[in-house]
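[1] test case, fold it:
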Amino acid sequence: YWGRIPALGLGCAVGFMGFARGISAALNVSAAVTTWAFIGLIVGTVPSLYREAGKEGHSRASWVSMGICAATIFGVLFYVGRVLSVQLEPNFWSFTLSGALFGLGIVIPGLAASSVLMALGL
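    All right, here's what the predicted structure looks like:
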């Protein structure tokens, strides 16, 4: 099986770069449509998340905590994206930050790394 690892790595690299170029092209054509497409993909997971979280029932405290968390995240992302107007330069450290946020998005349930990356201009 060790002989397949280089081919797998090459396939992953080509797929990642192809996807990144596709997203870049979509952003160049229409940034607003592409941004709303990502927002739609994120919001589309809400029904599944609602069903999974509701297996043990929904209490009033769970609704309140959800509202507080959603408002806090919206406020922080709005502040970073609109008030601070953060635009990171594409360099080694911004790519490292992007990779770390992507990794956290995989490990931490519910973290949409794409939202944070879009707020940072990446």
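[2] when you work out contacts or count neighbours from here on, use the C-alpha atoms and nothing else.
    Will do.
[3] neighbours around residue 113, how many?
    Other residues lying near residue 113 total 19 when counted by other C-alpha atoms under 10 Å.
[4] got a list of what it touches?
    The contact partners of residue 113, taken as C-alpha atoms under 8 Å, 6 or more residues apart in numbering, are 101-102, 104-105.
[5] nearest residue to it in space, please, no chain neighbours.
    Leaving aside its chain neighbours, residue 113 sits nearest to residue 105 (5.0 Å; criterion: C-alpha to C-alpha, 6 or more residues apart in numbering).
[6] I have a second one here; can you model it like the first so I can compare?
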Amino acid sequence: MSQTPSPDTTPTPAPASHLDAPESVGAWLVRLLKGIAIGIGFILPGLSGGVLAVIFKIYDPMIKFLANLRQRFWANVRYFIPVGIGGVIGVVLFSIVVAAAFGRYEAAFVTLFIGFVIGTFPSLWRQAGKQGRSVRDYVILGVAAAAIFAIMLVGGQSDLTVQPNLGVWLASGALIGLGVIVPGMSPSNF
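    Now for the predicted structure:
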């Protein structure tokens, strides 16, 4: 004789993912605001939209969606519409603010952006050292720092203009896309 649970004792299954939760206006607006912040991160050198996406818990669902576009495609599109709208708003509005600020306070804003970059070093140092460091790691750090410094010196003394063409635009788009997906890489630096 098999036992079946009574209707009032059957547990209600929890939503399987962020896509199964009921949509509310508040949740939509929160994702819009997160998108605006991520868009601002795309504009500002030293900030990473990818890092902000991680902080706002948008990164994992975005990567899962991009890794398998066919799985729950329309549910994912509905989920990311406010993030995309917010991203565009953040990029457009903040680019106006940045352009005006650079026109009036260029030295202050360059210093601010350098501060953003330097401010990420402690967290990167801790993250990179979670499994310990060896002498080899310090040698690689020194060689990389010297190479970057040399590139900056050479780049500052030469004119690095690139003639726009289809290949340049595609390569630029690929680098910006990489900067969007990889946390810590700032698309505006590219």
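[7] TM between them?
    Here the TM-score of the superposed chains, computed with TM-score structural alignment, normalised by the length of structure 1 as the reference length, equals 0.68; 115 aligned residues with a C-alpha RMSD of 3.2 Å.
[8] thinking again about what came up before, ok, the residue nearest to residue 113 of structure 1 - contacts?
    Residues counted as contacts of residue 105 of structure 1 (C-alpha under 8 Å, 6+ apart) are 111-113.
[9] quick one, helices of structure 1?
    Secondary structure of structure 1 (DSSP state H): helices located at 5-29, 31-43, 46-53, 60-78, 92-107, 113-119.
[10] name the stretch among those helices that sits most buried.
    Mean neighbours per residue, mean count of other C-alpha atoms under 10 Å, is largest over those for helix 113-119, with a mean of 18.
[11] run a quick neighbour tally on the residue mapped onto residue 30 of structure 1 from structure 2.
    Structural alignment places residue 30 of structure 1 opposite residue 105 in structure 2 (criterion: TM-score structural alignment). Each residue near residue 105 of structure 2 was counted by other C-alpha under 10 Å, and the total is 11.
[12] what strand or helix carries the nearest residue to residue 65 of structure 2 once chain neighbours are set aside?
    Setting aside the residues directly before and after it, residue 65 of structure 2 is nearest to residue 76 in space (C-alpha to C-alpha, 6+ apart), at 6.7 Å. Residue 76 of structure 2 belongs to helix 73-104 when assigned by DSSP states H and E.
[13] in JSON lines: the helices of structure 1, plus distance to residue 86 of structure 1.
    Conversion of those to JSON lines gives the following (distance: least, C-alpha to C-alpha, whole Å):
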{"stretch": "helix 5-29", "distance to residue 86 of structure 1": "18"}
{"stretch": "helix 31-43", "distance to residue 86 of structure 1": "17"}
{"stretch": "helix 46-53", "distance to residue 86 of structure 1": "28"}
{"stretch": "helix 60-78", "distance to residue 86 of structure 1": "11"}
{"stretch": "helix 92-107", "distance to residue 86 of structure 1": "12"}
{"stretch": "helix 113-119", "distance to residue 86 of structure 1": "8"}
